[in-house]
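[1] Sequence and predicted structure, then a few things I'm wondering about:
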Amino acid sequence: MYKYEIIANEIRNKIKANEFKINEKLPDEKTLSNMFKCSRMTMKQAMDMLVSEGYIIKSRGIGTFVRPQYGPDNKNKRYSNHPNTFGFSSNFEGYDKKTEVKEFKVIEANEEIVDKLQLKRGEFVYSIKRVRFLNKKPIILEQIYMPIDKIVGLNKEVVENSLYDYIENSIKIKIYNADKIIRAKSANNDDINYLKIEEGDPIIEMEHVVYSQNNSPIEYAIIHYRGDSYELHFVTKKE
């Protein structure tokens, strides 16, 4: 984990613990960098991360403030995450989490996967199907493809835990960004089977390609979220 991520986690936890209160003005970045013994650039990265997650808001010429939180605690048994963050584990800290791997194999990439991951015909990828549980309820169905020549050493034990933690900390590939498309759909047979819902129930589908720091695609995934108990939390800002 990078220094700015550690600092962002500490500030996020202070907000959750109400040590930094809603609408409270935070110290400036120079003061915070002294508090956390880091460079101004590292502190800026940490604050930008918290802005993107919706925990704080920067107002030019006025300062940085803690935003009112509209997370899952206020949503009556609904779960929420912010699509600008990476990973199930980081999005749902504090929940009872579980992952069931339904498929883990190596396949030859089809035309769509070749296009999304910028591969050559005949190259192979990991094909991973996982169900993610929150508080013993199946919430997310993931179909993931990763190039075997980039994500080396992957095994089922890794897949049962955090793929992104493995990518960044074990094989030292820095995740940079992702292109995401979000759409509404009706449940298909896999959704009915794995998410325990009914035919025609609503699904939130997210299709994404994740890129490393050198702009190389390292993951193509189609992710289905239960529409009856899940929401995505966006924060928009007018420049």
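    Noted; the coordinates are in hand.
[2] from here on, contacts and neighbour counts on C-alpha atoms
    Fine.
[3] which parts of the host helix or strand of residue 116 are buried?
    Here residue 116 sits within helix 111-117, counting by DSSP states H and E. For helix 111-117, burial by neighbour count (16 or more other Cα atoms under 10 Å) applies to 113-114, 116-117.
[4] Any chance of TSV for these, columns distance to residue 169?
    Shown next, in TSV, are the buried residues of helix 111-117 (distance: Cα to Cα, whole Å):
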residue	distance to residue 169
113	25
114	26
116	24
117	22
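[5] which of these lies closest to residue 200?
    Set against residue 200, the nearest of the buried residues of helix 111-117 by Cα to Cα is residue 113 (27.2 Å).
[6] That closest one and residue 219: what is the separation?
    Separation of residue 113 from residue 219 (Cα to Cα, to the nearest Å): 10 Å.
[7] In this structure residue 129 contacts residue 99, no?
    No: at 10.3 Å, residue 129 does not count as touching residue 99 under the criterion of Cα atoms under 8 Å.
[8] adding another structure so you can compare the two:
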Amino acid sequence: MTIRKAIELLITWGLVIRRHGSGTYVARKDVHHETANLTGLVEVLRQQGRTVTSKVLIFKLMSAPPAIATQLRIHPGECIYFSQRLRFVDGKPLMLEDSYMPVKLFKNLSLLHLEGSKFDYIEKECGIRISGNYESLTPVLADKQLAQQMNVPEKTPLLRITSVSYSDSGEFLNYSVMFRNANEYQVDYHLRRLH
């Protein structure tokens, strides 16, 4: 009985589908991101022929709170950009992203840059090579505010990803907290063992 209820819940969330006479299967994700190296979401999806757009909800200058300063390896109170973007794939909301970037590295960051690819802006316009990224992934359920912003029902499973990118010279470029719709998004990692 408990398993039946759990399966019904997974069906409601869109994580599994039931085929009559056949069984219950994991639902195929709409957005597939396979990665063996550091590639931005926009780059991957454009290679797949998908249309990625960004709606900037907030863009402002602020003083870095201690927790954000620690992530960016800067002093508390230093000037940073804060942006919040809703990312769409083929017109469907996929991800909500809060992002923090040090002003001292990106003096001309604009709304237009944020409507495109941050990776492109950092590497092509600023000439800074992104060397690596630290990521942490946690499953969460959408609260009322997140559900409204991402146009999903409350308690929809989301993937919370915190990400810190750094340059060749060891500077920390960007700290982001992202919520991705787990019903629509799949990431496959190919990680190589160093010998």
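    Nice, I can see it. Model, not experiment: these values are computed from the prediction.
[9] follow-up on the earlier one: helix or strand next in line after the helix holding residue 116 of structure 1, which one?
    From helix 111-117 of structure 1 onward toward the C-terminus, using DSSP H and E, the following helix or strand is strand 124-134.
[10] Going by neighbour count, which residues in that next one are buried?
    Applying 16+ other Cα under 10 Å to strand 124-134 of structure 1 flags 124-133 as buried.
[11] Show me which of these is closest to residue 16 of structure 1.
    Distances from residue 16 of structure 1 to the buried residues of strand 124-134 of structure 1, taken by Cα to Cα, are shortest for residue 133, at 22.7 Å.
[12] Structure 2: which residue goes with the closest one?
    Counting by TM-score structural alignment, residue 133 of structure 1 corresponds to residue 88 in structure 2.
[13] looking at it, that match is touching residue 52, isn't it?
    Yes: using Cα under 8 Å, residue 88 of structure 2 is in contact with residue 52, at 5.6 Å.
[14] Strands along structure 1, start to end?
    Using DSSP state E, the strands of structure 1 run over residues 56-59, 63-66, 79-81, 97-108, 124-134, 137-147, 175-186, 202-212, 217-226, 230-232.
[15] give me the number of residues near residue 171 of structure 1?
    Residue 171 of structure 1: 14 surrounding residues under other Cα atoms under 10 Å.
[16] That one matches what in structure 2?
    By TM-score structural alignment, residue 171 of structure 1 lines up with residue 126 in structure 2.
[17] Residue 16 of structure 2 versus that match, what's the distance?
    44 Å.
[18] Equivalent analysis for residue 92 of structure 2, please.
    Residue 92 of structure 2 sits at a distance of 20 Å from residue 16 of structure 2 (criterion: Cα to Cα).
[19] So between these two, which is more surrounded?
    The neighbour comparison of residue 92 of structure 2 against residue 16 (other Cα under 10 Å) goes to residue 16, with 18 against 14.
[20] what's that one in contact with, if anything?
    Contact analysis of residue 16 of structure 2 by Cα atoms under 8 Å, 6 or more residues apart in numbering lists 7, 10, 24-27.
[21] What of residue 10 of structure 2?
    Under the criterion of Cα under 8 Å, 6+ apart, the neighbours of residue 10 of structure 2 are residue 16.
[22] Just say helix, strand or coil for it.
    helix (DSSP: H, G, I helix; E, B strand; the rest coil).
[23] which residue is nearest the middle of structure 1?
    For structure 1, the residue nearest the mean C-alpha position is residue 86 (2.5 Å; Cα atoms, centre = their mean).
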